[in-house]
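Asks: Give me coordinates for this.
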Amino acid sequence: MDNLKGKTVSLAHGAGGKQTSELIDQVFKAHFANPELTSDDAAVLKMKEGKIAFTTDGFIVSPSEFPGGNIGKLSICGTVNDLSCMGAKPLYLSCAFVIEEGFPMEKLEAIAAAMEKTANEAGVKIVAGDTKVAGKGQVDGVFITTTGIGEIQEGVETSGFMAKPGDAVIVSGDIGRHGCTILLAREDFGIDADVTSDCAPLWGTVQDILSVTKDVHVIRDATRGGVGTVLYEIAEQSKTGIRLNAEAIPVQDSVKGVCGMLGLEPLYLACEGRLVIFAPKENAEAIVAKLREGKYSSEAAIIGEVTEEMPGRVVVTTEIGAETLLPPPGGELLPRIC
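Replies: You can find the predicted model right below:
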C-alpha cells in the first residue's frame, strides 16, 4: 500500500489506542477479511460433529524473507501442514504478531499479503489474532504464532506410533531445500547457488494420498531437523527399524552441491513443503503415482521400508550396496529455520 511507504512500527502501535486500530485496519484486516474474522475477544465458529485436530506453532525465521517465501507464508504453511498430517482439513487459524519497534510497515504488509495468498490456497480462514510491539532489540524483526483447527476426515488415523514392519517409506518430493535456502540467505558462507525454499501448503497433497487409500499409518512434515530427524522419531515411537535406499532419496543437485561443500547431510536439512508417509507396501506405488501428478509432489519417491530389525534405528543402504547407520540427530544444525 502506498500509504505505508517509509513508515515503521512504533511502540504506540502496540498500545491499544488509535495507532493500534490503524495498524490492524491497514495491514491485517485489509488482507484477512472474511465473515468469521472477529474484533471481539474470540471468534465464534461453526463446527461439524466428529473429531478435530488442534495445533499451534511459533515462527521466528531469520531472515524473515527468503527465496520462495517469507515468515508470513511460512506461518500459514507450518500450521496448515501440521493439521493436514493428522488427516484434518484445515478450517480456521488465529495468528499473533510480536513486532519489533522500527519494523518497516511495507515489509509487514508484504508478510500479511503472503499470509492471505497462502491461506486462500489452503482453503483456511484467519479468524482471530493479536498484535504486540516490542522495544528495539527485544525481537528480531517480527515473530508470528499461528494456531489452527481442522476437521479430521472420516476413517483416517495417523500417528508415529502406527508405523509397522513392511510399510513403505515415501517422501513427497526432493528434500533439504528450505534449510539450504535459509543457510544461503544468511550469506555467512559466500556461496552462490540457485536454491529456492520448498515452502508450500500441503492439504491438497494429503487429499491426493487419501484419494488412493485411507490406510496410511503415518504422515509427517519434515520441518526442523529434516527427514532424518522425523525418521528417528517415528522409529522410536513405533519401536521399529527403518532401512533407507540412498539412491532413491531425491535431492536437488544444487542442494547436493552446497551440502558437499559444507559437509552437511541433506536428510537433516529442513523442509517446509515435504511429507514423509508410511503406508503398506501394496499401496505405495499407487500413492507415489498419484503424488507425482500434484503441484508440490512431482518428485515423490519410495525411499525405504520399515523393518523389525534394529528398533529405534535408521540404516542406509549406500550407492555401492553397503549398509551404514544414519547418525542419530544431535545438536543444532541450522537455528532459526522456521
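Asks: When you work out contacts or count neighbours from here on, use the C-alpha atoms and nothing else.
Replies: Fine.
Asks: tell me the secondary structure for A53?
Replies: When the structure is split into helix, strand and coil by DSSP: H, G, I helix; E, B strand; the rest coil, A53 lands in strand.
Asks: May I ask which helix or strand encompasses the nearest residue to it once chain neighbours are set aside?
Replies: Among residues not flanking A53 along the chain, G150 sits closest, at 5.1 Å (Cα to Cα, 6 or more residues apart in numbering). When secondary structure is defined using DSSP states H and E, the element that contains G150 is strand 142-152.
Asks: K48 too?
Replies: Since the elements are taken from DSSP H and E, K48 ends up inside neither a helix nor a strand.
Asks: quick one: the helices in the stretch 201-338 of the chain?
Replies: 203-212, 226-238, 253-262, 281-291 (DSSP state H, counting those that start in this stretch).
Asks: relative to helix 281-291, how tilted is the first one?
Replies: Taking axes from the mean of the first three to the mean of the last three Cα atoms, to 10 degrees, one finds helix 203-212 and helix 281-291 inclined to each other by 140 degrees.
Asks: For helix 203-212, what is the distance to the chain centroid?
Replies: Mean-position distance between helix 203-212 and its chain equals 16 Å (Cα atoms, centre = their mean, to the nearest Å).
Asks: what comes up buried for that helix?
Replies: Under the neighbour-count criterion of 16 or more other Cα atoms under 10 Å, helix 203-212 has 203-210, 212 buried.
Asks: Pull the residues that contact stretch 93-102.
Replies: In this structure, residues lying in contact with stretch 93-102 by Cα atoms under 8 Å, 6 or more residues apart in numbering are 8-11, 124-149.
Asks: rewinding a little: let's have the buried residues of helix 203-212 in a markdown table, adding distance to P335.
Replies: As requested, the buried residues of helix 203-212 are arranged in a markdown table below (distance: Cα to Cα, whole Å):
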| residue | distance to P335 |
| --- | --- |
| W203 | 27 |
| G204 | 29 |
| T205 | 28 |
| V206 | 28 |
| Q207 | 32 |
| D208 | 32 |
| I209 | 31 |
| L210 | 34 |
| V212 | 37 |
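Asks: this one next, for a side-by-side:
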Amino acid sequence: MRFLPDGKVDGSILAKRVFPYLGSLQDEILVGPNVGIDAAVIDISKLSGMMVVSQDPITGAGKNAGFHVVNVCANDVASMGAKPMFFLSTIIMPKGATDDDLEEISKDIERAAKEIGVSIVGGHTEVSGKVSDLILSGTMIGFSDRYVSTSGAREGDDILLTKGAGIEGTAILAETKSEYLSKYLDLNLIEKAKGLLNKISVVKEALIASSLGANAMHDPTEGGVLGGLHEIADASNKGFEFYEDKVHLYSETKSICNILGINPFGLISSGALLVISPKEKTNSIIESLLKEKIEVSIIGKVTKEKRSHERISQDELWRILDTKL
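Replies: Below is the predicted model of the structure:
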C-alpha cells in the first residue's frame, strides 16, 4: 500500500490497480483503456439503432460506491428501454487515498459491471485536495430499437412498482448509521439491510416491461417513490393517484425507517422501478415479472391532472445524513 500524490494517477498504478477490472469484454470495443490512451473506440455498426446515454454522480454512498454508480447509471439507461453496454467512470479521491483504496473501488465497479454484462471503456482517476470525500461519476451507454420516455404516461394507465420502496436508502443508512442503529436493532437485521444493495439493479425488469409495451418507466432515485411519481407526472403533464398501502416494504426498511423517523416513500429507492402500463398490458407485464421472480404490485393510476400526494422538498437520506443522531 502507498499513498497517492495529488493529481492524475500514474499510468503504472492504473495498469495494476484499475485496468485488470474492466467488466465484461465485448467484441465491439476496438480500443479500450490502457496507459496513454485517452479515448475509446467502439464499433456500433452492428448494434441496435438508437443510442441511450445517462450520466450520474455518486456522493454520500459510503462503502460500495463503485457498485452504486454503475447500477444507478445502468438503471437510467434501461428505464428508457435500452440495454446498458459501455461504462465510463470518473474517480476523484481525497488526499490520503491509497492505491489499495483505488483497487477496491475498481473491483467494486467491475462487480456491478459483470453482473449486468457491461464493459468499462474509459474514464479518469485523480487525487484532489479540493474534495473531502470520494466522488464518483459515471456515464452509461446503451442501445435499443425502441425507447420508452418518462413523458409517455397517459390518463388511465396503471402505475406498477417492482420490489419495494427505499431499497438503496435502507442499504446506505444501514452502512453509514450502523453504530446508532445497533442500539435499537438486531445486528443480523442491520446486515440484511446492507445486503439490499444487491437488489438495486432494475435492468432486467426494465427490459421486460419495455418489450411488453410499457408507456413510461422511471427508477425512483432521490426523492424516492413520491419523487419518481412527480417526475413522471411533470414529464407527462399528468396527475397521479398513489396507493401507499399497496407498496411493498422490506422488513429491514420498515425497521430502519421507524427508528430514524423516515417516510419510506421519500427515501432514495434505486432497485425499484416505476412502470406506467396501459391497462390492457398490465397483466402480461405482471405475469412476466413474477415468472422471473421479480416482485411487482399496482400502486396507483395516472390521472388527468390531480396529484394525490404533495412533492417532498428533500430526500429522507440527506435529511438523516445531515442530522446528528
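Asks: And the TM-score between them?
Replies: Comparing the chains after superposition, counting by TM-score structural alignment, normalised by the length of the second structure, produces a TM-score of 0.85; 301 aligned residues with a Cα RMSD of 2.3 Å.
Asks: ok so E110 of the second structure is a helix residue?
Replies: Yes: read with three-state DSSP, E110 of the second structure is one of the residues of a helix.
Asks: mind listing what the aligned partner of it in the first structure touches?
Replies: Alignment note (TM-score structural alignment): E110 of the second structure maps to E116 of the first structure. Residues counted as contacts of E116 of the first structure (Cα under 8 Å, 6+ apart) are 31-32.
Asks: how near is E116 of the first structure to G102 of the first structure?
Replies: E116 of the first structure sits 23 Å away from G102 of the first structure, taking Cα to Cα, to the nearest Å as the criterion.
Asks: Also A235 of the first structure?
Replies: A235 of the first structure is 46 Å from G102 of the first structure, where distance means Cα to Cα.
Asks: Between those two, tell me which one has more neighbours.
Replies: Under the criterion of other Cα atoms under 10 Å, the comparison of A235 of the first structure against G102 puts A235 first, with 24 against 17.
Asks: from what I can see the more buried one touches V314, true?
Replies: Yes: with contact defined as Cα atoms under 8 Å, A235 of the first structure counts as touching V314 (7.5 Å).
Asks: Now for those two: what residues contact both?
Replies: Counting by Cα under 8 Å, 6+ apart, the residues touching both A235 of the first structure and V314 are 241-242.
Asks: what's the burial count for whichever residue in the first structure pairs up with V247 of the second structure?
Replies: For V247 of the second structure, the aligned position in the first structure is occupied by I249, per TM-score structural alignment. The local packing of I249 of the first structure (other Cα under 10 Å) involves 21 other residues.
Asks: so who does the nearest residue to I249 of the first structure once chain neighbours are set aside touch?
Replies: In space, and not counting its chain neighbours, I249 of the first structure is closest to I303: 5.5 Å by Cα to Cα, 6+ apart. By Cα under 8 Å, 6+ apart, the contact set of I303 of the first structure is 168-171, 244-246, 248-249.
Asks: repeat that with 7 Å
Replies: I303 of the first structure makes contacts with 169-171, 244-245, 248-249, as judged by Cα atoms under 7 Å, 6 or more residues apart in numbering.
Asks: quick one: which of those residues is most hemmed in?
Replies: Among those, V171 has the most neighbours (other Cα under 10 Å), with 28 neighbours.
Asks: Now for that one: which residues touch it?
Replies: Contact criterion Cα under 7 Å, 6+ apart gives 274-277, 300-303 as the residues in contact with V171 of the first structure.
Asks: That one maps to what in the second structure?
Replies: By TM-score structural alignment, V171 of the first structure lines up with L161 in the second structure.
Asks: Find the residue closest to that match in space, skipping its chain neighbours.
Replies: Using Cα to Cα, 6+ apart and skipping the chain neighbours, the partner closest in space to L161 of the second structure is L274 (4.8 Å).
Asks: Relative to the whole chain's centre, how far out is the lengthiest strand in the first structure?
Replies: The longest strand of the first structure (DSSP state E) is strand 88-100. Between the centre of strand 88-100 of the first structure and the centre of its chain there are 13 Å (Cα atoms, centre = their mean).
Asks: tell me, that strand lands on which residues of the second structure?
Replies: Aligning strand 88-100 of the first structure against the second structure (TM-score structural alignment) gives residues 82-94.
Asks: and the closest residue to G62 of the second structure other than its chain neighbours, how many neighbours?
Replies: The shortest distance from G62 of the second structure to any non-neighbouring residue, by Cα to Cα, 6+ apart, is to T176 (6.8 Å). Per other Cα under 10 Å, the neighbour tally for T176 of the second structure reads 16.
Asks: Map T176 of the second structure across to the first structure for me.
Replies: Using TM-score structural alignment as the criterion, T176 of the second structure maps onto R186 of the first structure.
Asks: separation between that match and E106 of the first structure?
Replies: 21 Å.
Asks: Next: T196 of the first structure.
Replies: Taking Cα to Cα as the measure, T196 of the first structure falls 23 Å from E106 of the first structure.
Asks: cool, and F28 of the first structure?
Replies: F28 of the first structure is 12 Å from E106 of the first structure, where distance means Cα to Cα.
Asks: roughly how far apart are the closest residue to R313 of the first structure other than its chain neighbours and G123 of the first structure?
Replies: Residue nearest to R313 of the first structure in three dimensions, not counting chain neighbours: G241, with 5.2 Å by Cα to Cα, 6+ apart. Counting by Cα to Cα, the gap from G241 of the first structure to G123 of the first structure is 37 Å.
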